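Q: give me a 3D structure for the following:
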Amino acid sequence: MILKVYQPESPILKRYIECFYILEKTAAEKPITYFTFPSIYSIVTISAQTSTFVTADKIITTHCPTAPIETNLVCDFNQPVLISYDGKINEITTYFKPLGLNAFITDDLRHYTAGTFPDFNPYDDYKEAMTSILSLMDHQERIKALEAYWISKLRPFADPLLENVLGEMLDTDNLNQSITTLSRKIGRSRTTINKHFDQHICKSPSQFKKIVRFRAAIQSQLDNKDNLGLSYHVDYFDQSHMIRDFKKLTGFTPKVFFSKIAALERDEIKWIFI
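A: Okay, the predicted model is just below:
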């Protein structure tokens, strides 16, 4: 398997996109199975000659030479999911920052999320363009072409309320700030905040906040490997709170989770292989 992560080269796209990754697997390689975990990003995946079977907690992708391109969006991802690849795979995934994808689509993000694993086809030329990009052999050329496509679709988008709320939530000094406290601080009701989150992020504020804290704990532990048992605890009210969140978001206790996790490509990708 080849797994390569690329940061956006375009200064414009750096504001909206966290990273791209290319995943390739040959037909001769054994099937790959791993758990992936909730994130705050909107995730857009394109793959050639594949057929994907989806349930609430499992995504199985197999090579299918006669299948058209698959283009999928995941943004309401709030529990661990088992991913499996079988056969030849040619795939590119884009991680859009919170509110990032909204600047490239014509409707609210929620509009594109009907179904368990919705087909994502935001423009008439989208699938044709993605098919052409996947056919490029050179990885750098693929990413360059993908960036050019997204830049061509950039449109004005602004939600001052959400930008304010996200600024508060993503500040590591505020990881334990309650939604009620945040609502009072910015002077808007929880109902209004919830509505904006549902329209443009497809998570509730509490789900988003829980994932931010969880991901901060993972990164803290990866940055302090010699301090196991302490570094990832600092952002939780107490140990029982930490264990409860980890079990909900990963299916594992923190101790088991950190004993199994594989951090790939400079810690950008965090999976547990089966």
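Q: use CA for all of it now, contacts and neighbours both
A: Noted.
Q: quick one: contacts for the residue nearest to residue 196 when sequence neighbours are not counted?
A: Counting by C-alpha to C-alpha, 6 or more residues apart in numbering, the nearest residue to residue 196 once its immediate chain neighbours are dropped is residue 162, at 6.9 Å. Contacts for residue 162 were tallied using C-alpha atoms under 8 Å, 6 or more residues apart in numbering; they are 193, 196-197.
Q: where do the strands sit along the stretch 101-250 of the chain?
A: Taking DSSP state E, counting those that start in this stretch as the criterion, the stretch 101-250 of the chain carries no strands.
Q: chain center to the helix ranked longest in the chain, what's the gap?
A: Secondary structure of the chain per DSSP state H: the longest helix is helix 205-223. Here helix 205-223 is found 13 Å from its chain centre; the criterion is C-alpha atoms, centre = their mean, to the nearest Å.
Q: for the comparison step, fold the sequence that follows:
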Amino acid sequence: MIADFYIPKNDLLQKYMTGYYFMAKHRDSEPTKYLTFPNNWSIHSVKEDSDVEYRNDTLHIKPSAEKKINSRLVFNYNVPLEISYEELVNEVTVVFKPLGIHYFIPNLNFSEMENGEFWPKGNYADFMRSVFAETNREKQREMIEDYWISQFADPDLGVICTILNDVESPMKIEEIAHKNHITRRYLNKLFQKYIGKSSSEYRKICRFRKALQDYKKARNLTELTYINSYHDQSHFIKDFKALTKINPATFFKNVDTDQETIWLFK
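A: From the prediction side, this is the model:
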């Protein structure tokens, strides 16, 4: 594992964050890369003195001679994303649960944004520079958690929260729209604004992620297909290959689904 992953100590942050991780640069580090597969999180990464370039579904990261803070937000990708480091850099990445980031930055509209450069409020670059300068990991954790607690805004997201829970249920999208007295078109407009993808894309990824969690519980792929509400195994394989680019049998042979950080695969 190239990064140290932490669940927030603070109960409030635990409601909205999956966790955060730190990576530290090493003078003798070798090129490193891993794949991360589609998810419904908002992933905020901050890197010190580095250049980041996105091309061909790969994030290329390398140290930069220029003294700067690189701050990015990724909230939507539907194919495997390769993270490639020319060498390791100092990095802090915060992983927000679906809707989670909106409780701290309430005016975000993902439908008007793309994955890329992202700056939270305040003199954020200087703050993150101070985090990287701190050598004590527990103090770093305290600084990160204190910052995000200070940004908590608690907006009223009741309607989209209800719709999100409904989309994670077996209900049909048309039924969810009818239940919430909106059109399917408006439902998807809300999803694009708050999640950055359509409700059907969100559901496909949600089902895929649940299949990863349920893999060890199922006796075989056929059982895994039906406990995750796929119509049949061909439907399961089709969706799985669309999100991973490989078939389920090969995927599960090569991926440890017992990892605590199931979203990160080397």
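Q: now the nearest residue to residue 39 of the first structure once chain neighbours are set aside: how far from residue 54 of the first structure?
A: Distance criterion C-alpha to C-alpha, 6+ apart; nearest residue to residue 39 of the first structure, sequence neighbours excluded, is residue 211 at 6.1 Å. Between residue 211 of the first structure and residue 54 of the first structure the distance is 23 Å, computed by C-alpha to C-alpha, to the nearest Å.
Q: ok, these two, which is more surrounded?
A: Between residue 211 of the first structure and residue 54, counted using other C-alpha atoms under 10 Å, the more crowded position is residue 211 (22 against 13).
Q: what does that one correspond to in the second structure?
A: In the second structure, residue 211 of the first structure lines up with residue 205, judged by TM-score structural alignment.
Q: check contacts around that match.
A: With C-alpha under 8 Å, 6+ apart, residue 205 of the second structure has these contacts: 38-40, 243.
Q: how does it look with 10 Å?
A: Neighbouring residues of residue 205 of the second structure by C-alpha atoms under 10 Å, 6 or more residues apart in numbering: 37-40, 78, 199, 211, 239-240, 243.
Q: how about the residue nearest to residue 196 of the first structure, what's its match in the second structure?
A: Structural correspondence for residue 162 of the first structure with respect to the second structure (TM-score structural alignment): residue 160.
Q: how much space between that match and residue 179 of the second structure?
A: Distance, residue 160 of the second structure to residue 179 of the second structure, by C-alpha to C-alpha: 13 Å.
Q: shared neighbours, those two?
A: Contacts common to residue 160 of the second structure and residue 179, judged by C-alpha under 10 Å, 6+ apart, are residue 166.
Q: next, count neighbours for the counterpart of residue 149 of the first structure in the second structure.
A: Using TM-score structural alignment, the partner of residue 149 of the first structure in the second structure is residue 147. Counted with other C-alpha under 10 Å, residues neighbouring residue 147 of the second structure total 13.
Q: ok, residue 147 of the second structure touching residue 123?
A: No - shown here, residue 147 of the second structure and residue 123 do not form a contact pair, counting by C-alpha atoms under 10 Å, at 11.5 Å.
Q: which residue is nearest the centroid of the first structure?
A: Within the first structure, one residue has its C-alpha closest to the average C-alpha position: by C-alpha atoms, centre = their mean, that is residue 41, at 3.8 Å.
Q: what residues are up against that one?
A: If a contact means C-alpha under 10 Å, 6+ apart, then residue 41 of the first structure has 17-18, 74-77, 94-101, 201, 208 as its contacts.
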